[in-house]
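# just to be clear, the model below is a prediction. Sequence and coordinates:
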Amino acid sequence: MEQLTVPGTLDSLSKISKYVLSAASAAGLDKKATYRLRLAVDEIATNVISYGYEDAKIQGNLDLQAKIDDSSLTILMEDRAAAFDPTTKFILEEDSINLPIQQRAIGGLGVYLAIQGVDRFMYERIGDRNRNIFVVNLH
């Protein structure tokens, strides 16, 4: 699929969602897998926009590229915000999920749910870019 480039603003989330839904449809994903992928990409994109761009008071784009092959749909999402590996937050959130409810902070499980929602999630820092990779198996 053609790459999608959008400004790193919350207004771009609907375009990102439409792109992911279009890729999921082209790959033939069922409703459940489509929902989980859209949720995962939306959560990470929201974090990049909110923390990586807005809180840091910088502007940048998000670049998304969908790749479909015989076995999977892969969404690559890149940004130029400060380095942030969501898998480190995943480990912290995974630890807190087993705490009694009275000891858990309100919220804070978005990255955990995002990463759990796809078959594979990877993070890379390439030069000055973060690359978040979401993979959903087709079979």
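Done, it's in.
# C-alpha from now on. contacts and neighbour counts both.
Will do.
# look at Gln44 and say how many residues are nearby.
Heads up, residue 44 is Ile, not Gln. By the criterion of other Cα atoms under 10 Å, Ile44 has 18 neighbours.
# wait, isn't it in contact with Leu109?
No. With contact defined as Cα atoms under 8 Å, Ile44 does not reach Leu109; the gap is 11.7 Å.
# give the contact list for the most centrally placed residue in the chain.
With distances taken as Cα atoms, centre = their mean, Val41 lies nearest the centre of the chain, 3.0 Å away. Listed by Cα atoms under 8 Å, 6 or more residues apart in numbering, the contact set of Val41 reads Ser17, Val20, Ala114, Phe134.
# put this next to the first one:
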Amino acid sequence: MAHAVDVRIRNDISDMGIVRDTLDNLAREFRIPGRALAQLQVALDEAVSNVIKYSWDDGGQHEFLVRITVQPDRVDLEIFDDGREFDPVTTLLPHHAPQGRRPRPGGLGIHLINKLVDRFAYERIDGRNHTTLSKTCEVGIAVQRSEK
């Protein structure tokens, strides 16, 4: 049975801690393996920081949604934002520069995400970016909570 938690945050780097804490709490509750958790944490940090830094040009305050879903065989991280259209999946790999020259910036974080997760997908739906990161792992069964 899947367990999903939605977290709304502002496009402010200080809000990244809210998403990190939510993932950590779910990892404890559902016994997400340590290696998978570490990979998810880095991938989530990269993806969320990219949204915060690059999605909006107006300098204003915006909100976006991060959904963390724990499945018996994987963890899905979904990011929904109304920023400018950007497909990270089709972004080129970081540029290599000749010896002694600096490479052009960009793409390294996305390349890292691609290496850390098992599925990296993107869709533009109704003017919103929907990015999905999935990590396959065996997740422990949480103690059932009684419904009152």
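Here it is on my side, so go on. None of the values given here were measured: they were computed from a predicted structure.
# what's the residue nearest to the centre of structure 1 aligned with over in structure 2?
With TM-score structural alignment defining the correspondence, Val41 of structure 1 maps onto Leu44 in structure 2.
# now do Leu64 of structure 1
Using TM-score structural alignment, Leu64 of structure 1 pairs with Val66 in structure 2.
# distance check, that match against Asp15 of structure 2.
Computed as Cα to Cα, to the nearest Å, the Val66 of structure 2 to Asp15 of structure 2 distance reads 11 Å.
# quick one: common contacting residues for the two?
Ile9.
# more neighbours: which of the two?
Val66 (21 against 15).
# that one against Phe80, yeah?
Yes. At 6.5 Å, Val66 of structure 2 counts as touching Phe80 under the criterion of Cα under 8 Å.
# how about the helices of structure 1, start to end?
According to DSSP state H, structure 1 carries its helices in the segments 13-27, 31-47, 86-97, 110-116.
# closest to Ile126 of structure 1 out of the ones you listed?
Ile126 of structure 1 sits nearest to helix 86-97 of all the helices of structure 1, at 15.0 Å, using Cα to Cα.
# for the closest one, which outside residues touch it?
By Cα under 8 Å, 6+ apart, helix 86-97 of structure 1 touches Ile44, Arg104, Gly108, Leu109, Val111, Tyr112, Ile115, Met122, Tyr123.
# please apply the same query to stretch 3-10 of structure 1.
So stretch 3-10 of structure 1 is contacted by 12, 15-16, 19, 46, 48-50, 53-54, 59-66 (Cα under 8 Å, 6+ apart).
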